[in-house]
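>>> Attaching a predicted model along with its sequence, questions to come.
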Amino acid sequence: MKQHARDIFYGVIVGVANIIPGVSGGTMALVLGFYERLIGAINNISAATVMAMIKALSFKKENIEAFRAEFNKIEGPFLIKLMAGALMAIGALAKLMSYLLENQHDPTYGFFFGLVLVSAYTPWSLIKKKTLPAIIAIAIAAAGIIAVSEIMSDDDIIRKAEAHQQVTEQTETAHDVTGESVSIGKYIFHFASGALAISAMILPGISGSFVLLLLGGYFDILRAVATLNLPVLGIFAIGCLAGIIVFTRLLNYLLRRFYDPTLGFLLGLVLGSLWVIWPFKHSVMVGSRFVHLSNRLPGSIGLNEIATLGAFIAGAVIVVIMIVIEKRSRKA
């Protein structure tokens, strides 16, 4: 029972993380200690899994037994509990998190900063030999995340926010957008951007939506969601599926062949993400929303800074408690 509750709780944390811009579900999977299990489970999904699922629809006993064996091979129960927790979190907390990000930006990010900072202990402890290649991998990955996050200047971010506002206003009044023609080249682009974005989401420290933004496909997908453009969304979803299958196989191979450097690289992505989720940012108003820009140090100590510090401590304490409970459960 405890195992079921824990897996669902992990899903909830991943779901909440995916709502927060700059926080990756892959980050939470790594720092909570189930990243390798997740990658391994997805890696086991194959054509045989799909065929077993289709044959099971005949409801013949032997086909159902074959599907059950295949389902356990891919750790289906674990994946379903994880997905259920994530969907529950997104459904139940999306509006709350949207409110907190809009009205309590700094404390909200302060909480996740504390959560991620202390959680970095978990992947660090999993590195068996702290050799030079592992340390170099950490440094390269951390520097890479910071560099990618700084690709767009404050002016670029403001322009993107203004474009986002324009797209939102257009889709609110659009009626015939779903009928617009889309070229074959555009469909290929949506497929590729889906594959790259989902691959980024699997990696700790990288936001899939940010990758879409860099590729120039973010607003196309946003418009497709708003107008229910099913052909575009379908191609994008197929790209995501292809990306997750191919990329998890690559990651699984790297973890088997180069465990410590690969885990070091993943840890570096987590540490680099701390730059992205630093709670104090310069901000400007675009339309009716605040847009948060480059990092800053707090200029003075007020209620906002105290609340942010309190949220940081709360996030850190929660992780410490989870680590202690996990260690005790292993000893028991």
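Cool, got the structure.
>>> okay, CA-based contacts and neighbour counts for the rest of this
Will do.
>>> what's next to the helix or strand Asp106 falls within, contact-wise?
According to DSSP states H and E, Asp106 maps onto helix 105-119. Helix 105-119 is contacted by residues 27-28, 31-32, 100-101, 270-271, 274, 277-280, 304-305, 307-316, 318-320 when judged by Cα atoms under 8 Å, 6 or more residues apart in numbering.
>>> I'd like to know which of the residues you listed are part of helices.
27-28, 31, 100-101, 270-271, 274, 304-305, 307-316, 318-320 (DSSP state H).
>>> coming back round to it: pull out the buried members of the contacts of helix 105-119.
Among those, those classed as buried by 16 or more other Cα atoms under 10 Å are 27-28, 31-32, 101, 270-271, 274, 277-280, 304-305, 307-316, 319-320.
>>> need the strands for this protein, in chain order.
281-286, 289-295 (DSSP state E).
>>> how about a markdown table for those, with mean neighbour count added?
Output for the strands of the chain, formatted as a markdown table (neighbours: other Cα atoms under 10 Å):
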| stretch | mean neighbour count |
| --- | --- |
| strand 281-286 | 14 |
| strand 289-295 | 16 |
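>>> Including distance to Glu169, could those go into TSV?
Shown next, in TSV, are the strands of the chain (distance: least, Cα to Cα, whole Å):
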stretch	distance to Glu169
strand 281-286	13
strand 289-295	13
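>>> so which of those strands gets nearest Ala52?
strand 289-295 (48.0 Å; Cα to Cα).
>>> Taking their axis directions, that closest one and strand 281-286 sit at what angle?
Angle, strand 289-295 to strand 281-286, by axes from the mean of the first three to the mean of the last three Cα atoms, to 10 degrees: 150 degrees.
>>> packing partners for strand 289-295?
helix 154-173, strand 281-286 (3 or more Cα pairs under 8 Å, 6 or more residues apart in numbering; DSSP states H and E).
>>> Distance to Gly239 for those - can I get that in CSV?
CSV is the format used below for the helices and strands packed on strand 289-295 (distance: least, Cα to Cα, whole Å):
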stretch, distance to Gly239
helix 154-173, 23
strand 281-286, 32
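>>> Quick one, which of those gets closest to Thr131.
strand 281-286 (35.5 Å).
>>> contacts for that closest one?
Ile158, Ala161, Glu162, Gln165, Phe290, Val291, His292, Leu293, Ser294, Asn295, Arg296, Leu297.
>>> Got another one to weigh against that:
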Amino acid sequence: MTYNKGALSGAVSRTIKGVLIGMIIILPGISGGTVLFALGLYEELMKDLAHLRLMPWLPFAIGTGAGILLSGWVFNWLFMKYTTIILAFLLGCILASIKAVLGKDFYPHPKRMVSLVIGIAAGLVLAGMSDFGTGNVATPGVLSLLVGGALASSTMILPGVPGNLVLIIMGIYEALLHALAELEWMTLIIFAIGAVLGVVGLSNLLDKIYSRHRDILNWLFAGLIIGTGRMMIPANLDNPVLFILVALLGFMLVWKWEIS
């Protein structure tokens, strides 16, 4: 009986933590791995994933899904109604995440600078190909959803790496927000399948690669963040001062979160 109560208590706790992380990670710039650390779940999750012990994490997965659905609906409504303001907020969040990606060592030696420049160049190219924030939301193809889900979920659990930026870089973030708001289950299910495959099949591999080449990859990713940030700036700004102020608000919120 005691065991059952303990198991039930643990399941409820993980469900609540799942809801919290689901509501938080919808924001670009927030690292899922950092949130897992803050909730005291990261090490246990990585150990269980390495041994494919997935059932204890079912309540957490359900809670995370519920949190994403709830915050996704709210965020999509805000995005549709206040597009320019939300773009400014997202830009601030994304730029502030560079601090978490690079850590405390900002010394710009040559290898880092090369990685940064390559990342910025790639990000600018991707931004130029994107129609993010224009309202032209097209349903992504099955392959894009599967790959996006796999990459986003597997990178999201790496501490300091905002996995949701993968979705922006791939150009499917806005479409997924729309799918969450409109409950387009086929789109969401395909993406969820990719996410599960990513967590189970790629997370440990990416963790090993990231551990070996953390420094260079961090600066490359920081460059991607800077370059793709261009897609958050509308071509015609009616109120640039307000845009800058809201961007600063998003920047400070994520910066403070990463410090805490």
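Looks like it arrived, so ask away. Here the structure is a predicted model, which is why all the values come from computation and not from measurement.
>>> looking at the helices and strands packed on strand 289-295 of the first structure, which is closest to Ala139 of the first structure?
Short answer: strand 281-286, nearest of those by Cα to Cα, at 24.1 Å.
>>> roughly how far out does the closest one sit from the chain middle?
24 Å (Cα atoms, centre = their mean, to the nearest Å).
>>> same question, stretch 127-143 of the second structure
The answer for stretch 127-143 of the second structure is 17 Å, by Cα atoms, centre = their mean.
>>> Endpoints of that stretch, how far apart?
21 Å (Cα to Cα, to the nearest Å).
>>> buried stuff in that stretch?
Ala127, Ser130, Phe132, Gly133, Val137, Thr139, Pro140.
>>> Let me know the closest of the residues you listed to Val161 of the second structure.
For these, the nearest to Val161 of the second structure is Ala127 (19.4 Å; Cα to Cα).
>>> ok, Ile80 of the first structure - contacts?
Contacts of Ile80 of the first structure (Cα under 8 Å, 6+ apart): none.
>>> could you redo the last one with a cut-off of 10 Å?
Asp7, Ile8, Gly11, Ala86 (Cα atoms under 10 Å, 6 or more residues apart in numbering).
>>> Next one: it from Tyr10 of the first structure, what distance?
Ile80 of the first structure is 12 Å from Tyr10 of the first structure, by Cα to Cα.
>>> Overlap of the contact sets of those two?
Joint contacts of Ile80 of the first structure and Tyr10 (Cα under 10 Å, 6+ apart) are Ala86.
>>> The helix holding Asp106 of the first structure against the second structure, how far on average?
With mean Cα distance after the TM-score superposition for the first structure, helix 105-119 of the first structure departs from the second structure by a mean of 3.5 Å once superposed.
>>> Please verify my assumption that Leu267 of the first structure contacts Thr122.
Yes. The criterion here is Cα atoms under 10 Å, and Leu267 of the first structure meets it with Thr122 at 9.1 Å.
>>> Settle it for me: which of those two has more neighbours?
A direct count of neighbours by other Cα atoms under 10 Å for Leu267 of the first structure and Thr122 places Leu267 higher, at 30 against 16.
>>> dump the residue contacts of the more buried one.
Taking Cα under 10 Å, 6+ apart as the criterion, Leu267 of the first structure is in contact with 27, 30-31, 120-124, 127, 134-135, 137-139, 141-142, 204-205, 261, 273.
>>> ok, now with 7 Å
Ala120, Pro123, Trp124, Ile138 (Cα atoms under 7 Å, 6 or more residues apart in numbering).
>>> Most neighbours of all the residues you listed, which one?
That'd be Ile138 among these, by other Cα under 10 Å, with 25 neighbours.
>>> distance of the nearest residue to that residue once chain neighbours are set aside from Ala84 of the first structure?
With Cα to Cα, 6 or more residues apart in numbering as the criterion, Ile138 of the first structure has its nearest non-adjacent residue at 4.0 Å, and that residue is Gly268. Distance, Gly268 of the first structure to Ala84 of the first structure, using Cα to Cα: 29 Å.
>>> Please apply the same query to Gly15 of the first structure.
Taking Cα to Cα, one finds Gly15 of the first structure at 9 Å from Ala84 of the first structure.
>>> between the two, which one's more packed in?
Gly15 (26 against 18).
>>> That one is in contact with Ala89, isn't it?
Yes. Look at Gly15 of the first structure against Ala89 with Cα atoms under 7 Å: they come within range, at 5.4 Å.
>>> okay, now Lys99 of the second structure: neighbour count?
Neighbours around Lys99 of the second structure, by other Cα under 10 Å: 18.
>>> Looking at the first structure, name the residue matched to Val147 of the second structure.
In the first structure, the residue matched to Val147 of the second structure (TM-score structural alignment) is Leu196.
>>> which residues does the residue nearest to its match when sequence neighbours are not counted contact?
Excluding the flanking residues, the one nearest Leu196 of the first structure by Cα to Cα, 6+ apart is Gly243, at 6.5 Å. Contact partners of Gly243 of the first structure, counting by Cα under 7 Å, 6+ apart, are Ala195, Leu196, Ile198, Ser199.
>>> Fine, thanks again, bye for now.
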